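Undergrad: Give me coordinates for this.
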Amino acid sequence: MPSTAPRLIRSARLLDAAEARIASEFTAPPPPQNALTTEALLALAHEYLPAAMIVTHTTPLRAADVAALPDCVKMVATVSVGLDHLDLAALHARGITVSNTPDVLTDCNADLSMMLILAASRRAAEYFTLVKTGWTRPLGLSDMLGQRVTGKRLGIVGMGRIGQAVARRARGFDMDILYHNRSRLPPELEAGATYYATLEDMLPHCDILTLHAPAQSSGAPLMDARTLALLPRGAVLVNAARGKLVDEAALIDALRSGHLAGAGLDVYQHEPDPNPTLVGLPNVFTTPHTGSATVETRTAMCMLALDNVAAFAAGQTMPSPVKA
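TA: The predicted model follows:
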């Protein structure tokens, strides 16, 4: 590698293709065997004195952590779209450039959302449990009936890249697309979807509701007892965006009462230790925050993080900077 190769550390081992690139294009210590704690990452930064750090959501950098970074650190590249684990204000106040990895995970997140929609509507968790624990008699005509997805009204909260990708997939099931967004999309992106300026106006019309919005700045859940009650009885809720968007106590009540027929969840208020009552409900289909968990997407995310580091080191425009 050239003597001017950018000097970096990472909080976790990246995928093989990205590790091979690090070995050939960057100056870096061996990858950690296990994801580093924030404390271990800070210690490594002081030992190795890198110009850039690559982190994931498992290694948060809060204000006190940012203050403890050595002055040599000029950039933090996170292998994620979400930034909840970073104190952006503290990083930018120290003049540290930040990048993330948007766009490359849009399709896989949309694919997972459709899986959650189908699984929650068709009672996949209950079917799986029945077969695995002992399916001993044929099901009658009225036993364990799910809900058809084809032709249903799908409400999308947050019509950004992922929301639009979900809408494209849902049209393959002849679903009517409704959406609520901070602003209305132009007609070519709306593609016939029905826009609602307020969430409250849209919810009564949704057979299935899928969330693709960032967490609210206030920290309050978007879907609480009041907003869940606005959904039609028998509706299905899907959340593959942020756990903070849903009041889980209210969701449990809605699922137990039958107001909601089911839920498909990839994210939770508390990770990696979600509410056992919630995930134990038979009408909840769960995945462990794996929206981007494919070889193709995770590799692309790692490579984009390295693209950002390389561009920053060369004084070039980064592909995906996070603005102050």
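
Undergrad: contacts, neighbours, all on C-alpha from now
TA: Will do.

Undergrad: the helices in the stretch 51-200 of the chain, which residues?
TA: Listed in chain order, the helices of the stretch 51-200 of the chain (DSSP state H, counting those that start in this stretch) span 63-67, 88-93, 106-121, 124-134, 161-171, 187-190, 199-202.

Undergrad: counting contacts, what elements does the second one pack onto?
TA: Just to be clear, that refers to helix 88-93. Applying 3 or more Cα pairs under 8 Å, 6 or more residues apart in numbering; DSSP states H and E, we find helix 88-93 packed against helix 63-67, strand 97-99.

Undergrad: buried residues in it?
TA: Under the neighbour-count criterion of 16 or more other Cα atoms under 10 Å, helix 88-93 has 88, 90, 91, 92 buried.

Undergrad: Tell me how far residue 33 lies from residue 12.
TA: 8 Å (Cα to Cα, to the nearest Å).

Undergrad: Repeat that for residue 288.
TA: Distance from residue 288 to residue 12, by Cα to Cα: 19 Å.

Undergrad: Who has more neighbours out of those two?
TA: residue 12 (19 against 14; other Cα atoms under 10 Å).

Undergrad: List the buried residues in stretch 302-310.
TA: Neighbour-count burial for stretch 302-310 flags 302, 303, 304, 305, 306, 307, 308, 309, 310 (criterion: 16+ other Cα under 10 Å).

Undergrad: Looking at those, which are in strands?
TA: With strands defined by DSSP state E, no entry of these lies inside them.

Undergrad: Let's see this one next, to set against the first:
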Amino acid sequence: MSGKLKVFVTARLPAVAVNILRERFDVSMWDSENDIPKDILLEKSRGKDGLLCLLTNKIDKKVLDEAGKQLRVVSTMSVGLDHIDLNECKARGIKVGYTPDILTSATAELGVGLLLATSRRIVEGTNAAKNGSWGTWKPMWLCGPSLEGSTVGFFGLGRIGLAILQRLKPFGVKCFKYNTLNEKTKEFETEHGVTYATFNDLLATSDFLISCSSLTSATKNIFNKEAFDMMKSTSIFINIARGGVVMQDDLCQALIDGKIRAAGLDVTTPEPLPTDHPLFQLPNCVITPHIGSATDETRTAMAVLAARNLLAGLENAPMPSPYEL
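TA: This next block holds a predicted model:
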């Protein structure tokens, strides 16, 4: 019988990451990219010293109870921690590791991609070319707003928001604004060429509004009918952070009524969004399936960091990226 500590990995990860764990621990893994069913997650967590999980795995009190008192580390291959009962982990002395920073560039790239896809109506254009709607040249057909000379607003301006801002500067954006819980320093604003705005001002003046905010009690459903009513009818809304900051029915109605021009979403509520959801029927809404970090390099690096967090936590060494409970 192995005397090694036991860990469970909740999805098939790159071998380079799994091998880090196999060198030291008794590793079992859900060998699939499909979500592990909850009953199997409970079963496989039983008696484990460490868990390496994904954003889609709900690590709640039930899982922690099933794992047992010897569970010492939960390492997630994500920045978000909404899926982990952090209060329970803290109460039980369970260390938590996560993977911030690594996905910043990849997520920023997708944010810019969604902004361009909506403003330049790329999906509509692709569909027109495929379905025979591409006729003779028309002066204003499939036109959209330009980034050049525009005002871009950020709701939340952390690592990812700043990375998007830097990538948009070469487009000739006239003004960058932001709204966060805590106003940044003047030195920060000068360094990055950005100006603080109240939430209402951000809504009213942004040509492009990008949500990069975490989901908290203060931000939940903050983009609702009242918010969309305050936005320009020509504005475009992008959400790459958390679906829960948006009241989706209100967004759908705002797009139908022309309260805003278009939306690009990489996050929704729920995920996956049912294929019959009304948002999928709207030509002015582009939805991607939460692929912000989906580059080969980024996902592999996230898996490796998650493995190293688990390794360090179980060996009582400093985690490369701990979440402070």
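
Undergrad: How alike are these chains, TM-score-wise?
TA: The TM-score (TM-score structural alignment, normalised by the length of the first structure) is 0.92; 319 aligned residues with a Cα RMSD of 1.9 Å.

Undergrad: and the helices of the stretch 51-200 of the first structure, which is most packed in?
TA: Among those, helix 106-121 has the highest mean neighbour count (mean count of other Cα atoms under 10 Å), at a mean of 23.

Undergrad: quick one: it to the second structure mean distance?
TA: For helix 106-121 of the first structure, the mean deviation from the second structure after alignment is 0.6 Å (mean Cα distance after the TM-score superposition for the first structure).

Undergrad: residue range for that helix in the second structure?
TA: Helix 106-121 of the first structure corresponds to residues 104-119 in the second structure, going by TM-score structural alignment.

Undergrad: which outside residues touch that stretch?
TA: The contact list for stretch 104-119 of the second structure (Cα atoms under 8 Å, 6 or more residues apart in numbering) reads 122-123, 144-146, 159-161, 163-164, 167-168, 208, 236, 238-240, 262-265, 284-286, 291-295, 298.

Undergrad: Of the residues you listed, just the buried ones, ChimeraX syntax please.
TA: Buried residues within those, by 16+ other Cα under 10 Å, are selected in ChimeraX with:
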select :122,144,145,159,160,161,163,164,168,208,236,238,239,240,262,263,264,265,284,285,286,292,293,298
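
Undergrad: Quick check: chain neighbours aside, which residue is closest to residue 20 of the second structure?
TA: Nearest in space to residue 20 of the second structure, with sequence neighbours left out and distances taken as Cα to Cα, 6 or more residues apart in numbering, is residue 307 at 6.6 Å.

Undergrad: was I right about the one you found contacting residue 21?
TA: Yes: at 6.5 Å, residue 307 of the second structure counts as touching residue 21 under the criterion of Cα atoms under 8 Å.

Undergrad: wait, is residue 12 of the first structure part of a strand?
TA: No: the assignment for residue 12 of the first structure (DSSP: H, G, I helix; E, B strand; the rest coil) gives coil, which keeps it out of a strand.

Undergrad: Isn't it up against residue 35?
TA: Yes: counting by Cα under 8 Å, residue 35 is a contact partner of residue 12 of the first structure at 4.4 Å.

Undergrad: Strands of the second structure, start to end?
TA: Assignment of strands within the second structure using DSSP E yields the ranges 6-9, 26-29, 50-53, 73-76, 95-97, 151-155, 175-179, 195-196, 208-211, 236-239, 262-265, 285-287.

Undergrad: so which of those comes closest to residue 279 of the second structure?
TA: Set against residue 279 of the second structure and scored by Cα to Cα, the strands of the second structure come closest in strand 285-287, at 6.6 Å.

Undergrad: ok, and what's touching the closest one?
TA: Under the criterion Cα under 8 Å, 6+ apart, residues 114, 117-118, 123, 255, 262-267, 279-280 lie in contact with strand 285-287 of the second structure.

Undergrad: mean distance, that strand to its aligned residues in the first structure?
TA: Superposing on the first structure and averaging over aligned pairs (mean Cα distance after the TM-score superposition for the first structure), strand 285-287 of the second structure comes out at 1.0 Å.

Undergrad: ends of stretch 170-180 of the second structure, how far apart?
TA: Stretch 170-180 of the second structure end-to-end distance (Cα to Cα) = 24 Å.

Undergrad: Kindly report the same for stretch 182-200 of the second structure.
TA: By Cα to Cα, one end of stretch 182-200 of the second structure lies 16 Å from the other end.

Undergrad: do stretch 231-250 of the second structure as well
TA: 13 Å.

Undergrad: For it, which residues meet the burial criterion?
TA: Buried residues in stretch 231-250 of the second structure (16+ other Cα under 10 Å): 231-233, 235-248, 250.

Undergrad: Just want the most central residue of the first structure.
TA: Nearest to the mean C-alpha position of the first structure, by Cα atoms, centre = their mean, lies residue 241 at 4.6 Å.

Undergrad: if I look at that one, how far off is residue 307 of the first structure?
TA: The value you get for residue 241 of the first structure to residue 307 of the first structure, if Cα to Cα is used, is 25 Å.

Undergrad: now do residue 14 of the first structure
TA: 14 Å.

Undergrad: repeat for residue 128 of the first structure
TA: Residue 128 of the first structure is 42 Å from residue 307 of the first structure, by Cα to Cα.

Undergrad: Residue 295 of the first structure now?
TA: 18 Å.

Undergrad: any idea how far the equivalent of residue 137 of the second structure over in the first structure is from residue 127 of the first structure?
TA: Applying TM-score structural alignment, one finds that residue 137 of the second structure aligns to residue 139 in the first structure. As judged by Cα to Cα, residue 139 of the first structure and residue 127 of the first structure stand 11 Å apart.

Undergrad: same deal with residue 12 of the first structure?
TA: Per Cα to Cα, residue 12 of the first structure is found 37 Å from residue 127 of the first structure.

Undergrad: Over to residue 293 of the first structure?
TA: Distance, residue 293 of the first structure to residue 127 of the first structure, using Cα to Cα: 24 Å.

Undergrad: coming back round to it: with residue 100 of the first structure as the reference, name the closest of the helices of the stretch 51-200 of the first structure.
TA: Checking those against residue 100 of the first structure by Cα to Cα gives helix 88-93 as the closest, at 11.7 Å.
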